[in-house]
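Q: what follows is a protein structure lacking sequence information:
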């Protein structure tokens, strides 16, 4: 393998984000690739050579070239075209070692190929065969571009050799990968020069020029013109001023422009764009504020074209009922001690089933008074899963230990029930009942995960006020004032600005938050989760905190190591420590 490395210091080392697809063409890094193969069927035939040229702004940044051992004979007809023989590839590296190197070489770039369906099809099939993740890069096909740019009078066909002659490229294709990639670079540059006068100056516009963009999308592109290039939240509004869709972006103008280009392929969103009359926006200090505002706007307007977070209060919780013989109940409005929040009722049901499997809490829904009862117990008693307080077989005091054990695991004071569940898991595995063990493991893992998430969020909600800061990447700071888990104020201190006066001003002007009921003290589950994620990022600093931020010693967070082992697919189930 040979690789000519002329990498530019400014070369981006990450995949293009959706917001970055509007880059001017002279700032876009293209990797022009060509493959030679044993035939034309990806998944059956094999690659024999890869050649690629990395370019930006007309400058060559690097080249990649290698023969590849195909693992199968090269047909004589292919040898006559490419000149690549079995002897030439006998000592060549395999695709298993070549493909990861090429993916790294092209990472963060737009892939270009002449007949991209062919070349990218082989690369995608190679990733599938080797268990590699196909990065789904943005791609441009020079055949498709040539068909749009060149008329029939200018070229009889769109073969690479014909285009090289028509466009008078500096190189000519010879059916070798690197040479053909170099020719394709010249073809690409010639075609891009021709689309410039047509108003195609950015990658976004190039993709729109190549693809099918509806007339409604094109006509409404001006709706993004007045938006700033700043973080914030945007609202698409319909003909009656109704909110159709709410979103958030780090660059409002660039993000909203995407809805009017070929990059937007979602049918529902295209329908929404066709109905929209204007786009409102709220400029925000930093992305956390934008994300929180988006959640609040979704809850307030419930726009029809958003699919998530439109009903922030529709979480499910598991509680102990308030009666002489408490039972587990699934509710919408939680008590101060509860397990949750759960997005779906099914997850709450599984948590209840897990707890009931290691306790003798009653499962009937009738209300049982504290005084002595007389009656016949149900089948659950016969199965040994209930002490039958309904028939007077258990007093309130005898029933209480079961309630205390569940209450302890809810509040994080103890994890005895979790240990019992794991002991049952060990017994199932020892008995080689692996299917039952897997079901039991998943149920325990979901319960632990729900307890851990809820206890962490509840610990944050209990703090009356804290101030945190995160570097903005430009030498300044992004600040957040959080009160009872809600974002009360957000601001920035740009590089060179004294940060503490900004903190003082934010605290003085922050929203008043009156704590409510439930484990999260009234904070919406989605919002407090977003705030928690921002606060616990590795580069976030605590500036002020009125009370210590801590979690109960017996909280489910102690089980995180066990959860990590559950996630390891190579282990049938995690054994006890």
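A: Sure thing, it's come through. Just so it is clear, the model here is predicted, and its values are computed rather than measured.

Q: contacts and neighbour counts: CA atoms only from here.
A: Fine.

Q: may I ask you to confirm that residue 207 is in contact with residue 263?
A: Yes - using Cα atoms under 8 Å, residue 207 is in contact with residue 263, at 7.1 Å.

Q: so what's residue 478 closest to, chain neighbours aside?
A: Of all residues not flanking residue 478 in the chain, residue 492 sits nearest, at 4.5 Å (Cα to Cα, 6 or more residues apart in numbering).

Q: helix or strand right after the helix or strand containing the one you found?
A: Using DSSP states H and E, residue 492 falls within strand 486-493. Where DSSP H and E defines the elements, the next helix or strand beyond strand 486-493 is helix 499-509.

Q: next up, a structure to set beside the first:
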């Protein structure tokens, strides 16, 4: 489980570079003190130079013991899931002092999607020790070292939950998160994101992360060394400086606090603009002034936000009646201006749909918009790649044709490779009639707009079989397809009813007293207001309905708004305490729809599907 094996430091590596910085800084550090007890009577005070100690400067990084830890678990929540594997590496001064690795019997089945992701199966952990014995061994191995993890919130939350469940005292160690350091030190030009796999490539890790705990911990060690080498070159030489490095606020950014001085303390949207009036960033808050002020403090640690604040010359506020209105305005402004420092919602035009084509032998096709041609549409999907994964899942279960040409019912052609493999009924050759093929199409339609169990259930069984046969790559591919299809179907089945409802007026209690009121037409927020505390809300409801935006319906099932706007409205309507005042139309979702498959496939959060 544990190995303690001193290794030689890597010459010229991260710690070798750091030691040069330390040796060049420490001898020059002096402190000037005045000691009245040593003055001669009547003499002037004379400053005396005294060599500063290492204690005055903090704990040198080359003397700090780090334990880099990584966990594998049965899911993404520390409150309901369990640890399946520990991996840890103890390092000091660039030297590996020991390693710790152990599987853990979680006492619950490991979901197939997790086995496909990590390669850890139920059989592997059946004879493994339980957390009651592994956790104390790990804490003994860690001792009083500084714990390091990539996305430390995840790993530390599981360790604390395990300690509480086993009545093990939590030692409260110092924790260092390599994600936070990377955000401050690794630019977008170097890596597209700050996942462990991306950073491992940047810092040339000798171990590739693969969702096994010890391998990921070893890769994190190399990332930590690379990050420490970078901050060493910036003058960071102690643990205390390293822990607060990302909290530094440059003077130029602090000086721009005046931009928030005249902003209202009210809910709404704010826009950072440059000297030419170009929108740089759009955000939303329940208190515009307080939120904007935070951009000039240590609480703002995003590198791109520091760049944005440096360029910004003004902030424009838009006060909104309700928090939902603010969220919707934010989405619309981002879609309109495409601010360079907003990452999400900038390109709603990239959303696509899956369509059953209108022809004697329909096929699935990816399209950019709904045309109102009385056929089945599913979506919208956030990207073409997600739509392709979902379409591949349908094809895995229903042998619809995949060729792109329009087929004739009288003129036939040669069979394609899929037909020869038995994965298509070959209507192109006349082997399948319009009626026979139509039965397949009706099955696919029912799965897409109603109960998808006809498609999803056999694919789930197939995924479990592949995982059981240790064909993890094939299981992972099928898992991704299933996840894309479930998310797409769930979104479609939730959005379509709202998109076809002429008007919904709803209300909920406001935190400030009174009622928050919204009017939604064909999936678009047409109006929003708030009735005062103690006032009869009905006159405000009537005024809202009379003055709300006139919205024309889009071709069904598309909403008359951005899909993300529709999603935000739905989440608001589904919150506890919301009351429907009036509904003009039919707003319903299928009882046996795709949402009932979501809990199982969501055992791993979306970011875990994408890798660390």
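A: Sure thing, it's come through. Just so it is clear, the model here is predicted, and its values are computed rather than measured.

Q: please state their TM-score.
A: TM-score for the superposed chains, counting by TM-score structural alignment, normalised by the length of structure 1: 0.61, backed by 396 aligned residues with a Cα RMSD of 3.9 Å.

Q: about what we covered before: what do we get in structure 2 for the residue nearest to residue 478 of structure 1?
A: Aligned by TM-score structural alignment, residue 492 of structure 1 pairs with residue 530 of structure 2.

Q: also residue 350 of structure 1?
A: In structure 2, residue 350 of structure 1 lands on residue 389 (TM-score structural alignment).

Q: residues contacting that match?
A: For residue 389 of structure 2, the contact set (Cα atoms under 8 Å, 6 or more residues apart in numbering) comprises 480, 481, 482, 484, 485.

Q: so can I have JSON lines of these showing neighbour count?
A: Listed next are the contacts of residue 389 of structure 2 as JSON lines, based on neighbours: other Cα atoms under 10 Å:
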{"residue": "480", "neighbour count": "20"}
{"residue": "481", "neighbour count": "22"}
{"residue": "482", "neighbour count": "26"}
{"residue": "484", "neighbour count": "23"}
{"residue": "485", "neighbour count": "29"}
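
Q: dump those to TSV, plus secondary structure.
A: Listed next are the contacts of residue 389 of structure 2 as TSV, based on DSSP: H, G, I helix; E, B strand; the rest coil:
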residue	secondary structure
480	helix
481	helix
482	helix
484	helix
485	helix
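
Q: which SSE is the match of residue 350 of structure 1 in?
A: helix 384-397.

Q: distance from that helix to structure 1 after superposition?
A: Once fitted to structure 1, helix 384-397 of structure 2 is off its aligned match by 1.1 Å on average (mean Cα distance after the TM-score superposition for structure 1).

Q: tell me the first helix or strand C-terminal of that helix.
A: Assigned by DSSP H and E, the successor of helix 384-397 of structure 2 is helix 417-420.

Q: in structure 1, what range does that following helix match?
A: The aligned range for helix 417-420 of structure 2 is 379-382, by TM-score structural alignment.

Q: mean shift between the matching stretch and structure 2?
A: Stretch 379-382 of structure 1 sits 0.9 Å off on average (mean Cα distance after the TM-score superposition for structure 1).

Q: list of residues touching that stretch?
A: Residues from elsewhere that reach stretch 379-382 of structure 1, judged by Cα under 8 Å, 6+ apart: 386, 387, 388.

Q: closest to residue 464 of structure 1 out of these?
A: Closest to residue 464 of structure 1 out of the contacts of stretch 379-382 of structure 1 is residue 386 (41.6 Å), distances taken as Cα to Cα.
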